[in-house]
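>>> Got a predicted structure here, sequence first:
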Amino acid sequence: MFQLMAGRRIALLAALLVTLVAVIAELVPFWLLFRAIDALLVDPQDLPSTLLSCAVWLLVALLLKYLAYGVAYLISHHTAYAIMADTRQRLVSQLAAAPLHWLLAQGAGALKQSVIQDVERMEAFIAHHTVEVTAAVLAPLVVTGLLFWVDWRLALAVLAVGPLAFVSASIVMRGSGQEHERFNRATADLSNVTVEYLRNMPVMKIFCHATSGFRLLQRRLRDYYQLTEDITRRTVPGWSLFTSVLGAHMLLVLPLGAWLEARDEVSAAEVALAVMLGAGVFRPMLKVSRFFMEMPGIFAGLSRMAPILAIGAGPRCGASQIEPPVTLALDRVGFAYGPRSILEDVSLSLTAGSFNVLLGPSGSGKSTIAQIVAGALVPASGTARINGVEIQDLGDAERAALIALATQDVFLFSGTIRDNLRLARPTVSEAQLRRAVEVAQAQTLIEALPDGYETQVSELGARLSGGERQRIAVARALLADTQVLVLDEATAFADSLTQRAFFQALRAAYPDKALLVVAHRLYGIEQADQILVLERGQVTDRGTHAELLRSSVYYRAMWRREQQIEEWTLVADDERPGSGIGWNRPATPTEVVNG
C-alpha cells in the first residue's frame, strides 16, 4: 500500500495534518463550557460577557471543525481516486507485459477481481480511514493530554475504565472468532446456493425439480438465520457490556472528584470538564475496531495484486534470431493439470509449408499440444522450440509475429467486422483482408450482413452465430501473417465440403505456412503431409493418409466410419421391405474395426 501511494504521500500527510486541526477544534467547545461553568461558580457577575465570548469562539470552533474536516476529506478522496487510477493503469500495464501462459493460468475472474474489486477496496481505506482513523487515534491522545493538564488523578480515573472494558468483553466474547468463521462459511454457502438456484431455475422447471431446489434454498436460509441468531445472542451482551463499561467512567470520576474538590485540590469546573471529556475519550476507538475488521479484506486484495505488480518484462529474443524458414519442434514434452497427466513424451516437428493434423479421441491431449505450440502453455517436461529458441522465452510481440492460434472458442470485440479482422495486423491491405476472408469461407456471410465489413458486432460477437464467429476468427488468424498457424477445432463450423474447400484454399493461398490442425473429422486431411494419432496423451501413430490406412487401426476405423456416414440415404417405400420410409444402415464401429 505504501508503494502504491508513491507520489501521493505528501497530499495524504496534508490531509492528516488538517485532520489534527479538526480534532483540536472539536475539543474547543469542552474548554469553552469549562470556562462558562468556572465563571458561573467563581464570578457570576462576569457570566454574561463570558458566555458571549464563549458563543463567538464556539461559532469559530465549529466553522473551523467543519472546514478542516471538509478539506481533509476533499484531499483524501482526490488522492484516493488518483491512487486508484494509477494502480489500475499499473495493473493493466503489467498484465499487458505478462507472459501469455501465466495470463491464461490466472483466469479472467481472478484478474477482474484484482483490477476492479480489489482496487475499489482501497478507496475506503485511503479516502475514509485515513481521516477517520487518524481522528479516532488523535482525539483520545489530545483528550488524555488535556485531562492530565487538569489533574492527573482525574485522568487516571477516566482511563481506568478502558482496560476494564476490554477485559470484561474478552471474557464474555471468548470464542467469537470461531463463530465469525462459521458465519463467513454460512454466508458463502448461502450465496452459492442462491446463485445456483437462480441460474439453473429454467433447468429445474424443465425437470419439475423447482420445488425441491427451493427447499434446499429454504434449508440454507434457515441454517443461516439460525446461526445469525446464535451469534447475536452471544455477541450482543458482550458488546453491550463493553460499551457500557466504556461509559462508566463517572462511577470513578465523580466520587474521586468530590473528594478532591472537598480538599480544595481541584475545582468543581475541573471535575465537570473531566466528566465531559471522559465521555468521549474511548468512543473513537469503536471506529478503530471497525477499521481492523475491514482490513483483512483490503490486505487480501493487496496480496492478490502483488504477483501482478511483480511481473517483469521477461526475456526477449532479438528478431534476427528467428528467421524464415522456421521449424517448430516439441521434444519429449509432458504436461499435467495437477495430479492428472495429460501428455507424456510427445515429440513432433512442424516445418515451413507443411500441413500437419492431430487426431484422437476427446481428452487425449490434442488441444493441450495446440496450446503449447502457440505458447499459451509451458511444458512441464521436455522442450518446445522454434528454430532452436524456446517458445516460452519469446517476447509477446515476437511470439505473435511467429505463431497464430484460432480455436472454436472465439472472442470478438465490440466494433465492426473490419475492426475485428484487422486486430491482428492493423496495416493490412484491402486485398490481403479479402483474400483471408475468402480462404476462411467467410466472404458470403459478410456480404450478406446489413453493412458488410462495416457491420457492428457486440462484445463476444453476440449478433453472429457460432460458425460465423469461427470463420471471422480464422480469417483474423490468417491476417496475422505468421509463419506457424494453429487451428484448434477452428473448422467445427464447416460441413465436409466446406472443410475440404477450406484446406485446399489455405494451402493454395498460404503455401509457406507451417499448419497444425486439431480435428475430429477427416474431411480434407488426406492431403496432409503428416497426421499424428494421439491416444491417452501419447502419439501412437504418425504418417500420411495412405500410410495410416495401412498401419493404424484407429485411423482406419475412423476413416471408414466417416465414409459410411456420407453414404446414409433415405429410401422410399417401394425400395425396401415393409412400409414407410427407412434407411440403409452402415456397419457398426465394431464391424469397421474388425474389417
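Perfect, I can see it now. Numbers count the residues shown, from 1 in each chain.

>>> When you work out contacts or count neighbours from here on, use the C-alpha atoms and nothing else.
Fine.

>>> for the helix or strand that contains residue 57, packing partners?
Taking DSSP states H and E as the criterion, residue 57 maps to helix 47-97. Judged by 3 or more C-alpha pairs under 8 Å, 6 or more residues apart in numbering; DSSP states H and E, helix 47-97 is in contact with helix 9-42, helix 119-123, helix 130-150, helix 285-309.

>>> following the last one, which helix or strand comes up?
I take that to be helix 285-309. Scanning forward in sequence from helix 285-309 by DSSP H and E, the next helix or strand is strand 327-337.

>>> in that next one, what counts as buried?
Neighbour counts over strand 327-337 (16 or more other C-alpha atoms under 10 Å) mark 327-336 as buried.

>>> Presented hereafter is structure B, for comparison with structure A:
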Amino acid sequence: MTDTDEREDATASSPSGPDANDACTEDPRAAHLAGQRAFKELTAPIRGAMMLARVLGFLYGVLAVAPYVVLVQLGQVLLAAARSGGAADRTEVMTLLMWLTGAFGVRYGIYFVALAVTHFADVRFGHIVRSRMVSVLAAAPLAWFTATNSGAVRKAIQDDTHDVHTVIAHAPVESAAAVSAPASLLIYSFVVDWRLGLLSIATLPIYGLLNAWMMRDMGEKTAQMDRHLTRVSSTMVEFVSGISVVKAFGTVGRSHERFTRAAEDFSRFYRDWCSPLLKGSALGQASVSPSLILLISTAGGAAFAAAGIVSPVQVITCALIALVIPAAIEVLGTTA
C-alpha cells in the first residue's frame, strides 16, 4: 500500500475527514444565529440603502389601494347612470380615468426607484464581500489551503455570494410591499363593508396555523442544509480531481465513495425534513388558492347583494381585493 493510499484511508476513517458527520451535527441553532450576526455585520455598509428601499416598497404597497378607490367611484358613476337610463358624465368619467392612470404610474415609478436602489446596493455588497474574501485568502497560510477543500471555497466565493442576490436586491422591496399592499387593501375592504372584508380573509386563519406548524425550526434546518451542500460540493471536487488517479491506478469505487455518501446523506436529510410537510403545504396552498377565495367572496357577496346589504360594485371590488392575498403570500414565502 502506498503512502497516498494510507492517507486516503485515514481521511475516510477519521472523524475530521471530508465525509465526516461532525460538520453536519454542529448545533444548527447556534449556526443559524451566527449566520444572522455575520450577515448583519456584512450588510452594515448598505443598511441605509436597504432601509430606504423598504420605505419605498412599503409606500408602493400602500398605493395599491388607490386604483381600487378610483374603480369604486367609477363603478358607482356608471351604475348610477345605468339605473337612471341616461349617459354618464363624460368629464367625471375622464377625470376618474386620469386619476386611475396616474395612480398606476406613480406606484410603479416608486417600485422602479426602489429596485434600482437595492440592485445598486447588491452590486456594492458583492464587491465588498469578494474583496474581503480575496484579502483573507491572500493572507492565509499555505497549510490552510492544504487542509481546506477547494469545493468549500468555491461554494463560499461563487454560490453563496450569488444566492444572496435575492436577499439584497429583491427581498427589502418585495417583502415590504407584500405586507403593506394586502394590509392596506384589506383595510379598505372593511371600509367598503365589514362583512365583505371578513369574507376576504375567511381562509387566512387556516393557512396561518398550517404555516406556523411548517415553519417551525426553519432557521436551524436551513443551516443544516447549507452544511450538507458544502459537504457535497467538497466531495464532488475531490471526485472530479481524482478521476485521473482512478484511470492511472484503477482504484475503482473508492474515488466516488465519499461523494456518494455525502449525496445520500443530503438526500436522506432533505427527504426526512420535507416529506411530512407535503400534506400541510398542499392544504395551506389550497386554503388560499385564488379559486377558493373567489368562490367565497363572490358567493357570500352575491347573497349580501341579493339582500340589499351591499351593491354589486362593492362585491366586485372586495372580490378583486381578496385575490391579491395569494400573490402576497407567495412573495413572502419566497423571500423567507
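The structure has been received and is ready for your questions. These numbers were taken from a predicted model, which means no experiment stands behind them.

>>> one step back: out of the helices and strands packed on helix 47-97 of the first structure, which gets nearest to residue 185 of the first structure?
Residue 185 of the first structure lies closest to helix 285-309 among those, at 15.1 Å (C-alpha to C-alpha).

>>> returning to what we had before: is it possible to get a markdown table of the helices and strands packed on helix 47-97 of the first structure that adds distance to residue 1 of the first structure and mean neighbour count?
Shown next, in a markdown table, are these (distance: least, C-alpha to C-alpha, whole Å; neighbours: other C-alpha atoms under 10 Å):
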| stretch | distance to residue 1 of the first structure | mean neighbour count |
| --- | --- | --- |
| helix 9-42 | 11 | 19 |
| helix 119-123 | 9 | 21 |
| helix 130-150 | 13 | 19 |
| helix 285-309 | 7 | 15 |
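
>>> For those, could you give me JSON lines that also reports distance to residue 57 of the first structure?
Output for those, formatted as JSON lines (distance: least, C-alpha to C-alpha, whole Å):
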{"stretch": "helix 9-42", "distance to residue 57 of the first structure": "8"}
{"stretch": "helix 119-123", "distance to residue 57 of the first structure": "35"}
{"stretch": "helix 130-150", "distance to residue 57 of the first structure": "19"}
{"stretch": "helix 285-309", "distance to residue 57 of the first structure": "28"}
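
>>> Residue 191 of the first structure: which of the ones you listed is closest?
Among these, the nearest to residue 191 of the first structure by C-alpha to C-alpha is helix 285-309 (17.8 Å).

>>> Need the contact partners of stretch 161-178 of the second structure.
The contact list for stretch 161-178 of the second structure (C-alpha atoms under 8 Å, 6 or more residues apart in numbering) reads 50-51, 53-62, 111, 114-115, 118-119, 121-122, 126, 129, 328-329, 331-332, 335.

>>> With residue 84 of the second structure as the reference, measure out to the closest residue to residue 100 of the second structure other than its chain neighbours.
Leaving aside its sequence neighbours, residue 100 of the second structure sits nearest to residue 67 (C-alpha to C-alpha, 6 or more residues apart in numbering; 5.5 Å). Taking C-alpha to C-alpha, to the nearest Å as the measure, residue 67 of the second structure falls 26 Å from residue 84 of the second structure.
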